[in-house]
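[1] Below are the sequence and a predicted model for it; my questions follow.
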Amino acid sequence: MSSTEARPKQRRRADAERSIVRIVAAARSCLGRDPDATIDDIAKAAGVGRMTLYGHFPNRAELVEAALADAMRAGDETLSAVDLGGDAREALTRLLGSSWSLVAESAALLQAAQGVLPAGRLRTLHAAPAERMAQLVRRGQDDGVFRTDLPVTWLVSAVHYLLNGAAEEQRAGRLDPADAAGVVTATVRSVLVPPAPGAAASS
């Protein structure tokens, strides 16, 4: 293949990649505002036609998955920068502060994903933040500041449910955004506090 033949193909690939980036960004934005945003809404926001969008994402499920995966990757970069050293309880407060911001921003996007993606795929996409929380809970247990009478997987799931429940409460207007982070942190810390002697859950 000559260099003159290669250059147009390289340009087409670059154009396609830029188009995909625009479409995914538009999907994140539109679905982040309205989980029922249409393909037309997203194509318009991306500045492309329906045919172009469908050329990259043949159906709504693939587009929603790409948008959620992109949001999770960006979120993981943010959470990776959180200092989890020192006292596990203080590290938890820092992690929850960042986690809550991300969950609140992507609550509608997650709602859209729950409507089209299987539960197993959603768990896979949430694997990295779940494991980060699990490691912190285990360290807190080893240090004696978090409860050990319940499985780590259950405690991490409880944190996940609380974060998403708080996001729904905020969207419904029942939780003031100014209070949300504090409410979430206080609730999660109360869930993880070791029970009083003699009050541990039965095995």
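    Structure received. In this text the structure is predicted, and so the values were computed from the model without any measurement. Residues are numbered from 1 along each chain as shown.
[2] only C-alpha atoms for contact and neighbour calcs from this point on.
    Will do.
[3] Name the residues of stretch 38-48 that are buried.
    39, 42-43, 45-46, 48 (16 or more other CA atoms under 10 Å).
[4] taking those one by one, which sit in helices?
    39, 42-43, 45-46 (DSSP state H).
[5] List just the nearest of those residues to Ala6.
    Lowest distance from Ala6 to those (CA to CA) belongs to Ala46, with 27.6 Å.
[6] ok, that closest one - contacts?
    22-23, 25-26 (CA atoms under 8 Å, 6 or more residues apart in numbering).
[7] picking up where we left off before, which one of the buried residues of stretch 38-48 is nearest Val116?
    Using CA to CA, the buried residues of stretch 38-48 come closest to Val116 at Ile39, 13.8 Å.
[8] for the protein, what spans make up the strands?
    Assigned by DSSP state E, the strands in the chain number zero.
[9] mind listing what the residue most central in space within the chain touches?
    By CA atoms, centre = their mean, the chain has its centre lying nearest to Met72, at 4.8 Å. By CA under 8 Å, 6+ apart, the contact list for Met72 reads 125-126.
[10] And it, how close does it get to Asp15?
    Met72 is 25 Å from Asp15, where distance means CA to CA, to the nearest Å.
[11] and the angle from the helix ranked longest in the chain to helix 39-46?
    In the chain, assigned by DSSP H, the helix with the most residues is helix 3-33. Using axes from the mean of the first three to the mean of the last three CA atoms, to 10 degrees, one finds that helix 3-33 and helix 39-46 are set 120 degrees apart in direction.
[12] this is the other structure I want to compare:
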Amino acid sequence: MATTSRSTKRADAARNIERALDAAITCLSQRPNATMAEIAKEAGIGRVTLYAHFASRAELLEAVVTRVIEAGERTLSGIDLDGDPRGALTRLITGSWQLVDQARSIIAAAEGEIPPERMRALHGSPAARVEALIARGRQEGSIRADMPATWQVAVLHQILHGAGAEVAAGRLEPNEAPGLIITTVNAILDPH
């Protein structure tokens, strides 16, 4: 009987965590400064329960960013990166922009509370995909090789997030961003 009780408690805890993460994504997508109380209310759980699973807003934000990046990874892993590296990079940028656009409020909330080095670590897998593609383009001569590949990846990342900030500020339409991002990145990476 004790095992059944523990299993039920674990299942309840897992459901509460899922509800909290879903609620955090909903709330933070609408308001990057959503409070723990608002998130708990959206999840249909008490603040004490929320704090039992996430000791701080920063801890909750890290879990949310992890979830969003993992979902993004599933999407990005389906993008064809074969063939011409510049064409593959264009496809990857388009797919990445859609994810950044969907998660820009969550990213804005996280950047204020999660240290930059931790944000970089959370973005490690997407960055590795871009870095491998840039390395292939450099080797084939379609991407300039006179600057570090890590710099090129960092600049691409900043351009994506900068476009998100411009959209959030109302200075750029979301549907215009991919073309501008691709044009900017191509100008920076062009070996000629």
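    Ah, there it is. Fair warning: this is a prediction, and the values are worked out from it, not measured in the lab.
[13] Quantify their similarity with the TM-score.
    TM-score for the superposed pair, counting by TM-score structural alignment, normalised by the length of structure 2: 0.97. Supporting figures: 192 aligned residues with a CA RMSD of 1.0 Å.
[14] hang on, the earlier thing: include distance to Ala91 of structure 1 when you put the buried residues of stretch 38-48 of structure 1 into JSON lines, please.
    Below are the buried residues of stretch 38-48 of structure 1 laid out as JSON lines (distance: CA to CA, whole Å):
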{"residue": "Ile39", "distance to Ala91 of structure 1": "40"}
{"residue": "Ile42", "distance to Ala91 of structure 1": "38"}
{"residue": "Ala43", "distance to Ala91 of structure 1": "41"}
{"residue": "Ala45", "distance to Ala91 of structure 1": "38"}
{"residue": "Ala46", "distance to Ala91 of structure 1": "38"}
{"residue": "Val48", "distance to Ala91 of structure 1": "43"}
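[15] ok, residues contacting stretch 167-178 of structure 2?
    Stretch 167-178 of structure 2 is contacted from outside by 93-94, 97, 101, 104, 163, 166, using CA under 8 Å, 6+ apart.
[16] which one of the residues you listed sits closest to Asn186 of structure 2?
    Ile93 (10.8 Å).
[17] which non-adjacent residue is nearest the one in structure 1 that sits across from the closest one in the alignment?
    Alignment note (TM-score structural alignment): Ile93 of structure 2 maps to Leu96 of structure 1. The spatial neighbour of Leu96 of structure 1 that comes closest, neighbours along the chain excluded (CA to CA, 6 or more residues apart in numbering), is Thr185 at 6.4 Å.
[18] contacting residues around the one you found?
    With CA under 8 Å, 6+ apart, Thr185 of structure 1 has these contacts: 93, 96-97.
[19] what lines up against it once you look at structure 2?
    Checking TM-score structural alignment: Thr185 of structure 1 goes with Ile182.
[20] how much space is there between that match and Thr66 of structure 2?
    26 Å.
[21] How about Ala121 of structure 2?
    10 Å.
[22] and the two? which has more neighbours close in?
    Comparing Ala121 of structure 2 with Thr66 by other CA atoms under 10 Å, the one with more neighbours is Thr66, at 15 against 10.
[23] What's the match for the more buried one in structure 1?
    Under TM-score structural alignment, Thr66 of structure 2 pairs with Ala69 in structure 1.
[24] Tell me how many other residues crowd the closest residue to that match other than its chain neighbours.
    Take Ala69 of structure 1 and drop its neighbours on the chain: the residue closest to it by CA to CA, 6+ apart is Leu125, 6.5 Å away. Neighbours of Leu125 of structure 1 under the rule other CA under 10 Å: 18.
[25] re the thing from before, present the ones in helices among the buried residues of stretch 38-48 of structure 1 as CSV; the columns should include distance to Leu84 of structure 1.
    As requested, these are arranged in CSV below (distance: CA to CA, whole Å):
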residue, distance to Leu84 of structure 1
Ile39, 40
Ile42, 37
Ala43, 40
Ala45, 38
Ala46, 37
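[26] ok, these vs His56 of structure 1, which is closest?
    Ala43 (11.5 Å).
[27] Translate that closest one into the numbering of structure 2.
    Per TM-score structural alignment, Ala43 of structure 1 is aligned with Ala40.
[28] now swap in Trp154 of structure 1 and tell me
    Residue correspondence to structure 2 (TM-score structural alignment): Trp154 of structure 1 is matched to Trp151.
[29] same check, this time on Leu122 of structure 1
    By TM-score structural alignment, Leu122 of structure 1 lines up with Met119.
[30] again with Ala26 of structure 1
    Using TM-score structural alignment, Ala26 of structure 1 lines up with Ala23 in structure 2.
[31] So for its match, what's the nearest residue that isn't a sequence neighbour?
    Going by CA to CA, 6+ apart, Ala23 of structure 2 has Ala43 as its nearest residue, at 5.0 Å.
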